[in-house]
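Peer 1: Okay, here's the prediction I keep looking at, along with the sequence it came from:
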Amino acid sequence: MNLRKDQCLLIVTVLSGVTQAEDDYSQYVNVFHGASGGGNRFPGVVAAPFAMVKLGPDVKNGTADAYSGYLPEGNIWGFSMMHESGTGGAPKYGVVSQMPVVGNVSDPLADLSQPRASPDQGGVGYYKSSLASGVTVELSATEHAGFYSYSFPGGNPASVVVDVSHVLPSFRGLGWEQHYSRGDLSIFDDDHYEGSGTYNNGWNLSPDWTIYFCGKFKQQPSYSWTFKGNTSASRTDASPLSVSGTARLGGVFNFDESHVTSIVGISFISSEKACQNLEDDISEEVELRSLVDNAKSRWNDEVLNKVQISSDDPEDLQLLYSSLYGMFLIPSNKTGENPGWESAEPYYDDIFTLWDTHRCHTALFHIIQPQAYEEFIRSLIDTWRHDGFLPDARSSNFNGRVQGGSNADNVLADAFVKGVRGAIDWDDGFAAMQTDAEVVPANNFDPKSPESSTKEGRGALPDWLQYGYITPRFSRAVSRAIEYSTNDWGLYQVAAGLNKTAEANTYFNRSRNWRNHWNPTATSHNQSGFVVPRLANGSFVPQDPATCGGCYWGDAYYEDNSWIYSMNAIHDVAELKERIGGNPRFVDRLNKIFDLGFFNAGNEPSFTTPYLYNFVDGEQWRSVNRSRYISSLYNAWEKGLPGNSDAGAMESNLLWQMIGLYPLTGQTTFLVLAPWFKSMTLDLGDDKKLSITTTGGDRTTAFYVQSLTVNGEPWDKAWVAWDDIFANGGTMDYVIGESPMHWATGKLPPSPASG
């Protein structure tokens, strides 16, 4: 049931009779962009950037994991209020579910799933499923509440099953599946219901966590009853009907009407707070159309209209605005919904994960939504204050799991060097980073990496402190070491900015420790010198740089091989070039990464590699060439991403290609590529803008930079700094053409750890 291009364009331009204004950029959002083909993006309703409620269908299709709940093929078995977006590993959430059923329900725990009569439709703030049973389901939402509109076929009773035990399963057999632990539900005399569900595990191996809910129907049920396991009960008087326990449980509501509307609020605090959220967000008089309009307004004002382009090509517009939308689905802003501690600070959860997003997503998050970005930084620091460590990943209010380094350090450093201050306590921020750098986290005995913590911090820190490298007694030893080096570079940046001279010296030196894994005699495909495993006695482990075993949790490298990780010390590129053998050998190595098939656009460790040509005089054109190749791997449709969205990391990577720049995290440097459009304007807030123009060529065949002017002045460098174009806004005017041109004759990009 893959959507054709014409179907996608239809559903983003006409939604339930809602008219589209000319300046409504939400009309170009294809919510199914990247929702299949491995992109795993959530296509359901997210009423505002980072909204806590993500209301959509849960689909089952054999043993396929439905990471975001959605699959293009299979039966819908519920519509639930919480989902992640674009993640791998294993599904998370799929809780607070309803399922419409034609007729009376005799066994609410039977398979009530339904095929779809036609492909699902959706747009910003709206989702529609047509079930084979004849039921049409339309959804909308607010940040803390959901709206269900059911149209049942006439002539039959209508039922809605509320299944508290509903949770997205995983079939991978890796021990990352979620579990229902217990629940409760009460139906009151006014027919509204309240309750909670408690669940555990999932990809981040979280212990029990609880979500509370409060729901009501606009139509009065003709009959309602609860179930628990194989037992059931119905209300015979005005007292509440309640059920609780560890067995599967829920409620069934029967209606004589063919049209039924359900509204539900959720909260992590209490069912009373869920009821308050429902009352605050959705009155009983609210109609679906107004909720859709509000959602479109929020997305337009807060994200979509921040980027405007000259193109009127429908696919350009759909790819741009669908990518922007996909960037801001998660994390979730759960401010006021933190059950772990009381704080006046903002609180963001569903960070899935900074390992994926720190390379280019967070840098664009900062630019597009600077106020929310400051809140996000404050939330990271506040998590350290109360939980003891910064999260690299966090979901259901629990840190976990760490794939490599402590990459919140990179995110904080990037914000610090770009001047993000506001209400951030940077002394606490640095103390949080130092916890990562100096404190060994308690082992959580993850079966996939039982030797050290995957919950938070740096599990391989004992070796890092003792040897300055990581031995094979720790899994992912080499890839962790490369990331620990960039993490320590982040600590150096903040320490230096806070005038902590001794600490700055320590972390500057430690940021060079990636060099301790460099074996100059390791060879592969006529290249010498690669990062490889190293034993406690100092000897290198024989390792073919072109292989990495399974490239997974138990191996020396995570998700990529030594060819890629050897290029990841982006703060020390001048040293890297020297070790490889100088500029010609460096260019040859970059070329071979592509020619030999080592580059994978769907793996984040590869993200920066294509643009390292900018560190060689006269070779910037090759970065542009690689950029155009990577862009060709994307399209605006359902299978439009070259890998997991990874919480918007993949979309942000494409957006930087459109802009024609690439960020180096933890530095103020942006590598110059070549923008896509004749003109693009980025709204930076506070009446500041970055205007980017191109003349003289075209995006597909004549895209090489011939000359560049920055802020009206001729520019001869293959990079710009934050202060040049972002701190106060600016202009970048390119002349592009068919042939490569040696225009960047000035100073090479900074390599600050190489001095």
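Peer 2: Okay, I see it.
Peer 1: When you work out contacts or count neighbours from here on, use the C-alpha atoms and nothing else.
Peer 2: Noted.
Peer 1: Next, please give the residue ranges for the strands of the stretch 601-750 of the chain.
Peer 2: 661-663, 669-672, 679-685, 688-695, 704-710, 713-715, 719-721, 730-737 (DSSP state E, counting those that start in this stretch).
Peer 1: Gly78: what secondary structure?
Peer 2: Per DSSP: H, G, I helix; E, B strand; the rest coil, the secondary structure class of Gly78 is strand.
Peer 1: Now do the same contact list for it.
Peer 2: Neighbour list for Gly78: 57-59, 97-99, 113 [criterion: C-alpha atoms under 8 Å, 6 or more residues apart in numbering].
Peer 1: Included below, for side-by-side comparison, is a second structure:
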Amino acid sequence: MHRSRSLTSALVPVAAAVLAVGVLTAPAGAAPPPPARVTVADPAQYVNAYVGTRQGEPDFGNGGGAGNTFPGASAPLGMVQWSPDTATYQHGGYYYDDQRISGFSLTHISGAGCGDYGTTPFMPVLDGRPTDHTDFRHADETIAPGSYAVAFGNGLRTELAATQRTGIARFTYPAGHTASLTVDAGKAFNDATGSISIGADTLSGWTESGGFCGTGNRYRVYFHAQFDRPFSSAGIVRTGGADAGTVDTARRTATGGSEGVAPQAARTAQDHGTGTGEDQHPAPTRAASGAQALVSFDTGTDRTVTARVGVSFVSADGARANLAAEQGTTAFDPLRDGARATWNDLLGRIAVDGGTTTQRRILYTALYHALLHPSVISDTDGRYPGFDGAIRTARPGHAQYADYSGWDVYRSQVQLLALLDPARAADVAQSVVDQGASAGYLDRWTLANGGTGVMVGDPLPIIAASIHAFGGTDFDAAGLLRIATAGSRDPRQRPGHGPYDTIGYIPSDASGIWGSAATTLEYTSADFALAQLAGRIGDTAAHDTLMHRSANWRNLLNSGSGYLQPRGTDHAWPDFRPAQQDHFVEGSAAQYAWMVPYNHRGLFDAMGGDTAAVARLDGFFAELNGGPDSEHAYLGNEPSANTPWAYAYAGRPDRTQDTVRRALTELFADAPDGEPGNDDLGQMSSWVVWAALGMYPQAPGRSELVLASPLFPGVTVRRGNGAVIEVTAPGASEQARYVHALAVDGAATGRPWLSEEFVRRGGTLAFTLSDAPDPAWGRAPEDAPPSFDVGPARPATGPVVGPDAKCMASGGSQAVNGAAAQLATCDGTAAQQWTTASDGSIRALGRCLDVDGSSVFNGAAVQLWDCNGTGAQQWWPRADGSLLNPPSGRCLDLPGSDTADGSRLQLWDCNGTGAQRWTVPV
């Protein structure tokens, strides 16, 4: 189900007729005209950080139905996210419907489906009395990129701003009260311990926490706070007994701990589950931890107290050094304004012309949320904690990043970062390499440079490979390939890799696996992305091996149902329903049916061709957000994210244009409940940005962009490396979504996609749009976006020559299902003319070389059968001349080396003998 939403409060009228484009045309051979270079003054004004703080769609048990964002102060990819935490908990720390603030903690993660961070809350209080919470009204909040402010009902006012590793606060106290503040080093959203020390005008210490999604990750965050005046009194808040809540002014240090408030549903391969709506908003009492300081100030002449706070994951000295380096003596207002300017520089790299204010707010809010993470973890001197616990140092002039929501952000968030800031994205990729080097493997979901094992697949190699494809190449790509390849044989990185490496899929009866079919498909995407990286750096052997592994999706393809299905160790198909979640992850079989984003051509052919695929997509998108046990789309979670763009591969980009715009306008809004699911460290928001631009990075590890249509009449994308993409679409609006013509660099085209070369160098796009679909534009098969398969790019036809210089033939020259593949004297007839096809099959007489009954056992007969895209029809040439059938791990064999005409071919253990040597056409 979904609630209809509108992107506009007042729609721009659109004529039904096709809208003309009178710009960006050029004579043949002439250079395109210079781009208009649209700019937007102060894009930060359009950011609504409330979006995602209230449930927007039903809670389907995957982290709640809210975006789980926070409204506080953060720099782009910042270490400090100083934000208010409401008394009622929601992942992210802020629940819009609860107007009670319990503290302002220094660290947060935006949009996750589990809770972590929320360390070291600061809370201004009156008259030396700690409090569980203080009431406020949303009307008294001011939120903007880089800053946050609130006036409490008791007359207190808090203002926050942030640099990358530091924060600054102004606490303004009402007259007639003692100005006080609590800082609790023993609190976080999860179980925590901490230590705090009180100086004359400083507070310093550390908070240690962890337990993300119920796992065992741990981290320690150091802090150092410097105040603008000495304390008039200070001490440690007592806990327990009759004097609980009073202050022991004789104590200047304390260590203590507290239980967490975040519900944690396990989401690892070994121990997984789902959350429930019942525990999404717990409201526990938050007693002092034992490491809570209370300090008071003399505000007789100045009722505003300023606090400067540095944070470090290395040491208290690091926190102090970060504070000195990033703030010095700069006052609050310049720091706040500088934070906004930093955001404007990054947000302004996408500038739009036209559109409504609401549309701009949705776009720039999404872009803001998409650029909060990953988070810097290195200090200003480059030091950071490695995965092995050792203190390491980033490359001079570069930063180290942490907090990778890998399973989510590999799909389009890191690509957006790399599009806008390839240099910073390269540091993110190098951080992936460094994580693998220090840990010995690549984790799936990393927090504060520690592994959690949360979710499934092998996403970090995809992240680095995709960044490289988008131009973020300043990292050790060869090292990444080496680490990722070694890690693919490590169960910490790839649970279930044993059967995947041998039979080409993870069986449904394998132990310790969450979602055997889903995990198999995730691994194939990782293999594909790594293959692309290997090809880019010239490692052709690794490229070819990984490309073959990327075809393992065919081993789950049931030609009878047309679905990618779970499969047992015995290669049998268990009972199956398209709506089942069994053996899938946070989604159904129907939603994972499309998860071959790099080879839609092969997938659609296996489904019966473009017409059949389009019909299935139409039924799939009859509902946009049906939840994880639906046969329809679930666009409130990641597995369905790429599917709206799949129509373009089947010759119906008009359906992509419609589905993307429907999802954008019906599921997302400029409101606290404006997201249909968890933002997942910017992944959901990145989808919104791409959808508004009308382009999407469909294939992992590559930078082609599949096109829908832009929401705005004009868009300028500045890539941060000098390249500019300029888009014009006169009359574009919520309804005018259909492409009738497109010119790329002044030349008309029917291709609904942009090449990697265009993305690299930039250029111009000129759309002609209408509110009526044009099924003809982009329909030609040759105009479809590229798919990538394992066979030769150019199919070759000729004899397959085997032992005794005889040829493989169809028995009796029959062009029927079940005709035996046999050896015969070469005669040049059609029955001996085989085509090595791009999908890895070998074809003759209109059919494919096939293993009878998809058997995987020695002696299985080989025959001709209707081409169906399954693994039973995959034949991969090897260096020794054999032809490998990957699902079985066996080779095409001549029984007993009998070269008599009519000898029927079979599967057999690969043994390197002459009975398994074949020469195929090239």
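Peer 2: Sure, I can see it. These numbers were taken from a predicted model, which means no experiment stands behind them.
Peer 1: Superposing both, give me the TM-score.
Peer 2: Once superposed, the chains reach a TM-score of 0.86 (TM-score structural alignment, normalised by the length of structure 1), with 682 aligned residues with a C-alpha RMSD of 2.3 Å.
Peer 1: picking that back up, tabulate the strands of the stretch 601-750 of structure 1 (CSV), appending mean neighbour count and distance to Asp191 of structure 1.
Peer 2: Below are these laid out as CSV (neighbours: other C-alpha atoms under 10 Å; distance: least, C-alpha to C-alpha, whole Å):
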stretch, mean neighbour count, distance to Asp191 of structure 1
strand 661-663, 24, 54
strand 669-672, 22, 58
strand 679-685, 19, 47
strand 688-695, 19, 52
strand 704-710, 21, 64
strand 713-715, 14, 69
strand 719-721, 20, 60
strand 730-737, 21, 58
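Peer 1: Now tabulate these in JSON lines and tack on distance to Phe508 of structure 1.
Peer 2: Listed next are the strands of the stretch 601-750 of structure 1 as JSON lines, based on distance: least, C-alpha to C-alpha, whole Å:
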{"stretch": "strand 661-663", "distance to Phe508 of structure 1": "21"}
{"stretch": "strand 669-672", "distance to Phe508 of structure 1": "18"}
{"stretch": "strand 679-685", "distance to Phe508 of structure 1": "32"}
{"stretch": "strand 688-695", "distance to Phe508 of structure 1": "33"}
{"stretch": "strand 704-710", "distance to Phe508 of structure 1": "32"}
{"stretch": "strand 713-715", "distance to Phe508 of structure 1": "31"}
{"stretch": "strand 719-721", "distance to Phe508 of structure 1": "21"}
{"stretch": "strand 730-737", "distance to Phe508 of structure 1": "32"}
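Peer 1: Which secondary structure element is home to the aligned partner of Glu375 of structure 1 in structure 2?
Peer 2: Aligned counterpart of Glu375 of structure 1 in structure 2: Asp427 (TM-score structural alignment). Here Asp427 of structure 2 sits within helix 422-439, counting by DSSP states H and E.
Peer 1: Look up the counterpart of the helix or strand in which Asp588 of structure 1 is found in structure 2, residue range please.
Peer 2: Element membership for Asp588 of structure 1 (DSSP H and E) is helix 583-595. The aligned range for helix 583-595 of structure 1 in structure 2 is 610-622, by TM-score structural alignment.
Peer 1: contacting residues around that stretch?
Peer 2: Contacts for stretch 610-622 of structure 2 (C-alpha under 8 Å, 6+ apart): 590, 604, 607, 631-633, 647, 650-652, 659.
Peer 1: Which of the residues you listed has the largest number of neighbours?
Peer 2: Most neighbours among these, by other C-alpha atoms under 10 Å: Ala633, with 29 neighbours.
Peer 1: surely that residue meets Ala589?
Peer 2: No. Checked against C-alpha atoms under 8 Å, the pair Ala633 of structure 2 and Ala589 is beyond contact range at 10.8 Å.
Peer 1: And for the corresponding residue of structure 2 for Gly405 of structure 1, nearest residue in space, chain neighbours not counted?
Peer 2: The alignment partner of Gly405 of structure 1 in structure 2, by TM-score structural alignment, is Gly457. Using C-alpha to C-alpha, 6 or more residues apart in numbering and skipping residues adjacent in sequence, the residue nearest Gly457 of structure 2 is Glu522, 4.7 Å away.
Peer 1: Tell me which residue of structure 1 lines up with the one you found.
Peer 2: Using TM-score structural alignment, Glu522 of structure 2 lines up with Glu483 in structure 1.
Peer 1: Give the burial count for its match, as a bare number.
Peer 2: Glu483 of structure 1: 23 neighbours (other C-alpha under 10 Å).
Peer 1: go on, Gly155 of structure 2?
Peer 2: 12.
Peer 1: about what we covered before: distance from whatever helix or strand the residue nearest to Gly457 of structure 2 lives in to structure 1 after superposition?
Peer 2: Glu522 of structure 2 is part of helix 516-536, with elements assigned from DSSP H and E. In the superposition against structure 1, helix 516-536 of structure 2 averages 1.4 Å from its aligned positions (mean C-alpha distance after the TM-score superposition for structure 1).
Peer 1: Tell me the helices and strands packed up against that helix.
Peer 2: In terms of contacts (3 or more C-alpha pairs under 8 Å, 6 or more residues apart in numbering; DSSP states H and E), helix 516-536 of structure 2 is packed against helix 459-469, helix 477-487, helix 540-550.
Peer 1: rerun that using 6 Å as the cut-off
Peer 2: The contact analysis (3 or more C-alpha pairs under 6 Å, 6 or more residues apart in numbering; DSSP states H and E) places helix 516-536 of structure 2 against helix 459-469, helix 540-550.
Peer 1: Looks like Val715 of structure 2 contacts Val727 (just checking).
Peer 2: Yes. Here Val715 of structure 2 reaches Val727: they are 4.9 Å apart, a contact under C-alpha atoms under 6 Å.
Peer 1: you'd agree the match of Glu522 of structure 2 is up against Gly405?
Peer 2: Yes. Contact criterion C-alpha under 6 Å: Glu483 of structure 1 and Gly405 qualify, at 4.9 Å.
Peer 1: you'd agree the residue nearest to Gly457 of structure 2 is up against Met455?
Peer 2: No. Counting by C-alpha under 6 Å, Glu522 of structure 2 stays clear of Met455, with 10.7 Å between them.
Peer 1: For the most centrally placed residue in structure 2, give its distance to Arg549 of structure 2.
Peer 2: By C-alpha atoms, centre = their mean, structure 2 has its centre lying nearest to Val409, at 1.4 Å. For Val409 of structure 2, the distance to Arg549 of structure 2 equals 23 Å [C-alpha to C-alpha, to the nearest Å].
Peer 1: Near the alignment partner in structure 2 of Asn516 of structure 1, how many other residues are there?
Peer 2: By TM-score structural alignment, Asn516 of structure 1 lines up with Asn555 in structure 2. Around Asn555 of structure 2 sit 27 other residues, with neighbours defined as other C-alpha under 10 Å.
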